[in-house]
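*Asks:* with the sequence up front, the predicted model follows.
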Amino acid sequence: MKLKRLVKPLIFILTIGLFAFLITTLTTAENATAAHEPAVAVIKTDSSKQESLYDNMRLDSAGLSREAFENALRGYQHLEETGRIKNPDVISIIDFSLPSTKKRLFVIDLKNKLLLFNTLVSHGRNSGKDIASTFSNQMNSFKSSLGFYITGDTYTGEHGYSLRLEGEEAGINDNALSRGIVMHSANYVNESLGKIQGYIGRSLGCPAIPENIHRKVIERIRNGTCLFLYSPDKYYSAHTKILGRDSTAS
């Protein structure tokens, strides 16, 4: 009788123990499976709503055209991939779609997404009066040359502290050094003159900048940064190899 009385409690205890064992086993298995499952992104972004660097920096409000900026980045990436750029943090763009009375030199810190300088810059006297519309790579043309440049070293010459520019595009601007195309200061690059005559002074083809800021600009972009001179020019668009033949002209 005593044995019979012990059987039922014993069966009950064994049943509870088996149930607890099964629950523990299943839970452990589920956790192990979850640990091997690929992570699922918690935050999903809508790519159509992501702002480009141009939009993020609001460069349109500064006057830089989107096409000038996008073409500049394309060429910059090509020059960086080919090892031409020594200082990839900065890119400079001259937007010749703007009149000379507008601040059309843009020096951009790509690393920190900052517009470092936005100032006036001249074009060659034979490229046009207010708007630069014709360009040349020829000696004594006194015209500006479009396209991509790599900044070189500095020197003190006829126009004071100046920056050598190496043209990267054959037949388009590769005569820059022999033509003496450099960045320098000029007293004729000023807003007052632009207001009086409707355009600032013009150079012999050099991108001259104001005297009160030229040293700071040159110091920031010298020795291996990318400089791009942009215009919606059909000849350039058809002949540039850095941008390819698919670049468009307006």
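*Replies:* Cool, got the structure. Numbering: from 1, shown residues only.
*Asks:* from here on, just use CA atoms for contacts and neighbour counts.
*Replies:* Will do.
*Asks:* hang on, residue 108 in a strand?
*Replies:* Yes: assessed by DSSP: H, G, I helix; E, B strand; the rest coil, residue 108 belongs to a strand.
*Asks:* how far away is it from residue 193?
*Replies:* Here the criterion is C-alpha to C-alpha, to the nearest Å. By it, residue 108 lies 27 Å from residue 193.
*Asks:* ok, those two, which is more surrounded?
*Replies:* The residue with more neighbours, out of residue 108 and residue 193, is residue 108; 21 against 15, by other C-alpha atoms under 10 Å.
*Asks:* correct me, but the more buried one touches residue 117?
*Replies:* Yes: when contacts are counted by C-alpha atoms under 8 Å, residue 108 is listed as touching residue 117 (7.2 Å).
*Asks:* what's around residue 74, how many residues?
*Replies:* By the measure other C-alpha under 10 Å, the count of residues near residue 74 is 13.
*Asks:* what helix or strand is it on?
*Replies:* Secondary structure assignment for residue 74, by DSSP states H and E: helix 66-81.
*Asks:* buried ones in that helix?
*Replies:* 67-69, 71-73, 75-76, 79 (16 or more other C-alpha atoms under 10 Å).
*Asks:* structure B:
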Amino acid sequence: MAETILVLEDDPAMQSFLTTLLKSQQHQVLSFSAGLEALQCLVTQPVDLILLDLGLTDMDGQDWLQQLRNWSETPVIIISARHSEHDKVQALDNGANDYVTKPFSAAELMARVRANLRKVSSNQQVFSFGDVQLDPVSRTVSRNTQPVHLTKTEYDILLLLMRNADKVLTHNQILSQVWGKTYIDRPEYVRVHMAQLRQKLEANPAAPSYLKTEPGVGYRLKVANAGSSL
């Protein structure tokens, strides 16, 4: 099945080039020049990858990316004439997966597109433990087949633990991945959200079978031979 790629680019010539290039590689393409219109489309039309120019007709691309990341993990490759390290770092901090500066070759861009699509494919498995399932594509969590509402932070912590099942993650590893590196050394943030996750997902939150505490270190999602002891 052909992957769908959204192109958000305000320059008509570049938009046409990208659309033609992607279609020549058998991708389906949705093209926009306005950020708001693209966001509205994404609400009802899921895509596999986004190519984003930072200079849009109605808003700054950095702001657009921040809005997207409030509810979507769709991979984003920035395509921009902005070469400064500050712009690149800001885009990556805002959730971009890759950054390509103009001018670029078609071969380089397609290599980056393929790399990011491979990551999407590898992340499409449904994770589970006990009676809990998490679907990273639809960003849904269920328990005994019933939907469970998680906040964005709770979901991000759970997904991180599930992708590292049976591996101990330190407080700072979780803080860095979920909140950002400026929040390290605030273990109380993790404790509060782990308590909420246990309330929602464990049969006995006071004696969790899966969401385990590693005293003085961090947390681990115990999948192999899960028992009821702390």
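*Replies:* Here it is on my side, so go on. Owing to the predicted nature of the structure, the values given are computational and were not obtained by experimental measurement.
*Asks:* how alike are these chains, TM-score-wise?
*Replies:* For these two chains in superposition, a TM-score of 0.24 is obtained (TM-score structural alignment, normalised by the length of the second structure); 81 aligned residues with a C-alpha RMSD of 4.8 Å.
*Asks:* for the helix ranked longest in the second structure, name the packing helices and strands.
*Replies:* With DSSP state H setting the assignment, residue counts place helix 106-122 as the longest helix in the second structure. With contacts defined as 3 or more C-alpha pairs under 8 Å, 6 or more residues apart in numbering; DSSP states H and E, the packing partners of helix 106-122 of the second structure are strand 49-52.
*Asks:* in the second structure, which spans are helices?
*Replies:* Taking DSSP H as the criterion, the second structure contains helices spanning 12-24, 35-44, 61-69, 85-93, 106-122, 152-163, 171-178, 187-201.
*Asks:* let's have those helices in CSV, adding distance to residue 146 of the second structure and mean neighbour count.
*Replies:* CSV is the format used below for those (distance: least, C-alpha to C-alpha, whole Å; neighbours: other C-alpha atoms under 10 Å):
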stretch, distance to residue 146 of the second structure, mean neighbour count
helix 12-24, 39, 15
helix 35-44, 23, 15
helix 61-69, 26, 18
helix 85-93, 34, 15
helix 106-122, 25, 14
helix 152-163, 16, 18
helix 171-178, 25, 18
helix 187-201, 11, 16
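*Asks:* can you redo those helices as TSV with distance to residue 79 of the second structure?
*Replies:* Formatted as TSV, the entries for the helices of the second structure read as follows, by distance: least, C-alpha to C-alpha, whole Å:
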stretch	distance to residue 79 of the second structure
helix 12-24	10
helix 35-44	14
helix 61-69	10
helix 85-93	10
helix 106-122	9
helix 152-163	27
helix 171-178	24
helix 187-201	35
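*Asks:* can you map out the helices along the first structure?
*Replies:* So, for the first structure - with DSSP H - the helices run 2-35, 53-56, 59-62, 66-81, 176-179, 191-197, 214-221, 234-239.
*Asks:* out of those, nearest to residue 156 of the first structure?
*Replies:* Smallest distance to residue 156 of the first structure across the helices of the first structure (C-alpha to C-alpha): 11.2 Å, for helix 214-221.
*Asks:* show me the contact partners of the closest one.
*Replies:* The set of residues external to helix 214-221 of the first structure that reach it, using C-alpha atoms under 8 Å, 6 or more residues apart in numbering, is 90-92, 107, 117, 151, 161-163, 183-185.
*Asks:* related to what we said a few turns ago, closest one to residue 134 of the second structure among the helices of the second structure?
*Replies:* Residue 134 of the second structure lies closest, by C-alpha to C-alpha, to one member of those: helix 152-163, at 7.6 Å.
*Asks:* tell me what that closest one is packed against?
*Replies:* Packed on helix 152-163 of the second structure, when contacts are counted by 3+ C-alpha pairs under 8 Å, 6+ apart, are strand 127-129, helix 171-178, helix 187-201, strand 218-221.
*Asks:* still on that earlier bit, right, and the helices of the second structure - which one's nearest residue 5 of the second structure?
*Replies:* Checked against C-alpha to C-alpha, the stretch from the helices of the second structure lying closest is helix 12-24, at 8.1 Å.
*Asks:* and the angle for the closest one with helix 106-122?
*Replies:* Following axes from the mean of the first three to the mean of the last three C-alpha atoms, to 10 degrees, one obtains 60 degrees for the angle between helix 12-24 of the second structure and helix 106-122.
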